[in-house]
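A.B. asks: please work out how this folds:
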Amino acid sequence: MKLHFLEPLYARPGPIVSVCLDTSRDGDDPDRAIELRLRNVRESLRSQGADEATIDALARAAGSDRDVAGPHGQALFAAQGALVLAERLPEPPALSSARYGMLPDVLPLVLQHAPAFPYAAVLLHRVHTHEPGGGEDEVELDHETGHWPASRVAPDPRVHRRIPAEDWPKEAEQLLAELVEGVEGEGTEAIVLAGDPSTVNSLIRAAPRKLRDLFVKLKDGHPRRPEPGRALLEAELAGLFAGRLPAHDRHQLDTYLGQRARHPEYVEGIDASVAALQRGQVRALILDRPVRHTRHLWVGWAPSHLALASEELSAFGLRFTWEEPAAGAALIRAAAGTQAELIVVPEDELPIADGVAVLLRYTEV
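C.D. replies: Modelled structure (predicted):
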């Protein structure tokens, strides 16, 4: 997963407020529930020394995702009296969190965005219009793209069209061109098809070879319509992508395993990971899920200012450093600031010492 969406958080120095909040709208009085959670967040931030202007900026954004139905949350970041970033969370946090510190606490956010599986969803229905004179058959098309699982509550804009059935072959040609563009531009790895079987089959038959291996045809020909603000075919995608990594991530993990087999001391564990991030040598930061980082790290202003002890940074001539209690925040900033990617893998699938490892861009041995 690329981390460029975090860039606004690192464009200005801290301190910064980081909040994860349950903003679900599936209860009896969601606005009241959100307000109560926000009240507790405000009190926590005040006790940590956050200024009122910054707290107010964050509070104004809390619950602003009213267009999203069902359970979900928000990750909110504010500094110097202004909102810096607001992202939707596909799952509500079990408990609201609020932190005021020098680095944004982005770990809960990136864990909910990973693995960022790129896909397209297409839903096709046949409908008959009842009009004076008999009406006509039409094809109703919904087409949406996204990166799972963040797209559960933040999908790309949906294309919705209704066309006469006789014009479907021409419309199918246009849709296939859009799908090819997604594969070539966004790296789409799965194209999920559902709806009227005959219409879906006609699309598959007309598809170029490069798309056919990516098609996933759902057995249920009549999936339910999505709730407001949520992904097309959400329930079906959840089952399809459960435990699945993008091919790009799998390839990188294979390369990492080769590096670990030769020189584990350079790629596995917190010591090796910190040393590689210091040098800007990391192609991908790898985290086990669940994350269990309890060790504090020392950091400075730059992303590569990262160490296990203050003496290491002092040796580099840094005058201002601090102990960062959230190791994940320091590791993610270092990865994002050195253009490294993030891979999150289940611990039972790939156990890693300290739960953290790195894929190196190059090796010196």
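A.B. asks: contacts and neighbour counts: CA atoms only from here.
C.D. replies: Fine.
A.B. asks: residues in contact with the residue nearest to Leu308 when sequence neighbours are not counted?
C.D. replies: Counting by CA to CA, 6 or more residues apart in numbering, Leu308 lies nearest to Leu297, which is 5.2 Å off, once chain neighbours are set aside. Leu297 makes contacts with 306-309, 323-327, 330, as judged by CA atoms under 8 Å, 6 or more residues apart in numbering.
A.B. asks: return the subset of those residues lying in helices.
C.D. replies: 327, 330 (DSSP state H).
A.B. asks: thinking again about what came up before, how much space between the residue nearest to Leu308 and Ala98?
C.D. replies: Distance, Leu297 to Ala98, using CA to CA, to the nearest Å: 20 Å.
A.B. asks: one more: Glu173?
C.D. replies: Distance from Glu173 to Ala98, by CA to CA: 50 Å.
A.B. asks: burial count for Leu211?
C.D. replies: 17 (other CA atoms under 10 Å).
A.B. asks: confirm it sits in a strand?
C.D. replies: No - Leu211: not assigned to a strand; according to DSSP: H, G, I helix; E, B strand; the rest coil it is helix.
A.B. asks: would you do the same for the sequence below? I want to compare the two.
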Amino acid sequence: MHLHWLKPLLGRPGPFVTVHLDASPAQVAGESGPVDRWRSVRRELERDGVPAALLDEIADRVAQPDGRRDPHGRVLVADADGVVVDRVLLAAPAASRGVYGPVPALSPAVRATDESVCLLLVAVDRTGADLRWVAADDGEDHGPASETVDGGHDDVHKQREGGPGRRGQTRAEDSWQRNAEAVAAAVDQRVRDRHPDLVVLTGDVRAVALVHDALGQQVRDLVVEVPGGGRGDGIHEDVFASRVAEAVDEARARRRATHVERYREARGRDEGAVTGLDDVVEVLRRGQVDELLVASRVLDGALTERTLFVGPSPLHIAAARSDLADIGVQDDEVRELPTDVALLRAVVGQDAGVTFVDDDVEVVDGVGAVLRWADGSTPSESVPTQSADNRRLRSVG
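C.D. replies: The predicted structure follows:
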């Protein structure tokens, strides 16, 4: 799970206002909506001394509908210049809240992002398809949330067999095939442009099969066929939505399992992965990390209670101030940040990803990393090379 949406925050000075909002629309008359929930959060931020002009800008953002009717969340981050991040989240927070402090309070939003799955829903029939993006909350404007693909061949009705009717059947089947190819080409292009996590294919059974066969291999690897959807009337929306939710859950589990398996295989070879806070900080500073693994149990505990030292660059990260001095960072450029903030800052700075893992994944100090590359000086459990080796070797049986 990548965090490109956090990049606008890099290099900006504090203080920051971070708002985690339940942005779900009111379901019944008289129920509180996003604007009402924001008013409660605003009163708290006013007591903390946040400038009124900044709160007014956030209020204007909240008042603009985000177009979603299902339960969801929203995170907004602002500094003295205004709102820097405004992102819709798949899950609503347990409670809306605002934080005013020297660094953004992003852990809840990052955890919610790890749960999100960018989904392209493709409903097909024998004339074309409707394409709809669901939970595509990467914070970037890629184009329309939905579109229609017209295959362009409208001779799609078979005639009875025999004589001229056979030619009619052939023409109809040829139209189905060409329309399916047009839909597949459009889907291939959208996947290249927007990189969804999952493509759900549904609709007319014959058309689904033809489109699936015409897709490129990159898309086929993402496709799940889910029955019950389509372009016409008579769709049982609740049943279909439940089936899609199951497909999304499976995709989320596969994504997490892929990163965990890479981590375990690399550790088994003692090459390409590290664990323990000291070693993770070391490889982050060297720009080696491809995916950071964080135990969910430590995100709101141990990682927020400890601190790390950082410099002007996101890759300036260390457990000790002296480590930054050794690489040329001036003392007046050094800041002390909560560990979770410093780690996320370094991850974003090297375009790495983050995966939250359960207790069955062995990560010392609650953190581990899968590496892009390694060399002889990379921290290793079998070849002590760093000052923290004695602490690291405690986990080697």
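A.B. asks: Glu173 and Ala98 of the first structure: which has the busier surroundings?
C.D. replies: Set Glu173 of the first structure next to Ala98 and count neighbours by other CA under 10 Å: Ala98 wins out with 22 against 14.
A.B. asks: surely that one touches Asp22?
C.D. replies: No - Ala98 of the first structure is beyond contact range of Asp22, at 12.0 Å (criterion: CA atoms under 8 Å).
A.B. asks: dump the residue contacts of Val127 of the first structure.
C.D. replies: 137-140.
A.B. asks: against which helices or strands is the longest helix anywhere in the second structure packed?
C.D. replies: The longest helix of the second structure (DSSP H) is helix 237-269. If you count contacts as 3 or more CA pairs under 8 Å, 6 or more residues apart in numbering; DSSP states H and E, helix 237-269 of the second structure packs onto strand 198-203, strand 273-275, strand 353-357, strand 367-371.
A.B. asks: between the contacts of Val127 of the first structure, identify the one with the most neighbours.
C.D. replies: Neighbour max across these (other CA under 10 Å) = Val139, 21 neighbours.
A.B. asks: picking that back up, quick one: buried ones out of the contacts of Leu297 of the first structure?
C.D. replies: Neighbour counting by 16 or more other CA atoms under 10 Å classes 306-308, 323-327, 330 among those as buried.
A.B. asks: any idea how far Asp331 of the second structure lies from Ser322 of the second structure?
C.D. replies: Distance of Asp331 of the second structure to Ser322 of the second structure, computed by CA to CA: 9 Å.
A.B. asks: Ala26 of the second structure now?
C.D. replies: The value you get for Ala26 of the second structure to Ser322 of the second structure, if CA to CA is used, is 53 Å.
A.B. asks: and for Gly143 of the second structure?
C.D. replies: In terms of CA to CA, Gly143 of the second structure sits 48 Å off from Ser322 of the second structure.
A.B. asks: can you tell me which of the contacts of Val127 of the first structure lies nearest to Phe5 of the first structure?
C.D. replies: Using CA to CA, Glu140 is the member of the contacts of Val127 of the first structure that lies nearest Phe5 of the first structure, at 33.6 Å.
A.B. asks: pretty sure the closest one is touching His125, no?
C.D. replies: Yes - contact criterion CA under 8 Å: Glu140 of the first structure and His125 qualify, at 5.0 Å.
A.B. asks: picking up where we left off before, please pull up the equivalent of the residue nearest to Leu308 of the first structure in the second structure.
C.D. replies: Aligned counterpart of Leu297 of the first structure in the second structure: Thr307 (TM-score structural alignment).
A.B. asks: swap in Glu341 of the first structure?
C.D. replies: Match for Glu341 of the first structure (TM-score structural alignment): Gly353.
A.B. asks: the second structure: which residue goes with Leu359 of the first structure?
C.D. replies: Leu359 of the first structure maps onto Val370 in the second structure, by TM-score structural alignment.
A.B. asks: from Glu115 of the second structure, how far off is that match?
C.D. replies: Distance from Val370 of the second structure to Glu115 of the second structure, by CA to CA: 20 Å.
A.B. asks: neighbour count for the two, which is higher?
C.D. replies: In terms of neighbours (other CA under 10 Å), Val370 is the more surrounded of Val370 of the second structure and Glu115; the figures are 28 against 18.
A.B. asks: my read: the more buried one touches Asp290, true?
C.D. replies: Yes - counting by CA under 8 Å, Asp290 is a contact partner of Val370 of the second structure at 5.7 Å.
A.B. asks: so where do the helices sit in the stretch 51-200 of the second structure?
C.D. replies: Using DSSP state H, counting those that start in this stretch, the helices of the stretch 51-200 of the second structure run over 52-63, 107-115, 164-194.
A.B. asks: which one of Gly143 and Ser322 of the second structure has more residues nearby?
C.D. replies: Comparing Gly143 of the second structure with Ser322 by other CA under 10 Å, the one with more neighbours is Ser322, at 13 against 10.
A.B. asks: and for the strand or helix carrying that one, what are the contacting residues?
C.D. replies: Here Ser322 of the second structure, judged by DSSP states H and E, is contained in helix 321-326. Applying CA under 8 Å, 6+ apart, the external contacts of helix 321-326 of the second structure come out as 309-311, 316-318, 330-331, 334.
A.B. asks: going by neighbour count, which of these comes out on top?
C.D. replies: Ile317 (30 neighbours).
A.B. asks: so what corresponds to that residue in the first structure?
C.D. replies: With TM-score structural alignment as the criterion, Ile317 of the second structure pairs with Leu306.
A.B. asks: still on that earlier bit, pick the one among the contacts of Leu297 of the first structure closest to Arg292 of the first structure.
C.D. replies: For the contacts of Leu297 of the first structure, the nearest to Arg292 of the first structure is Ala327 (9.7 Å; CA to CA).
A.B. asks: ok, now which ones touch that closest one?
C.D. replies: By CA under 8 Å, 6+ apart, the residues touching Ala327 of the first structure are 293-297.
A.B. asks: of those, grab the buried ones for ChimeraX.
C.D. replies: Buried members of the contacts of Ala327 of the first structure can be picked out in ChimeraX with the line below, counting by 16+ other CA under 10 Å:
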select :296,297
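A.B. asks: Asp81 of the second structure: how many residues sit nearby?
C.D. replies: Applying other CA under 10 Å, we find 8 residues neighbouring Asp81 of the second structure.
A.B. asks: what distance do you get for it to Trp5 of the second structure?
C.D. replies: On the measure of CA to CA, Asp81 of the second structure and Trp5 of the second structure end up 18 Å apart.
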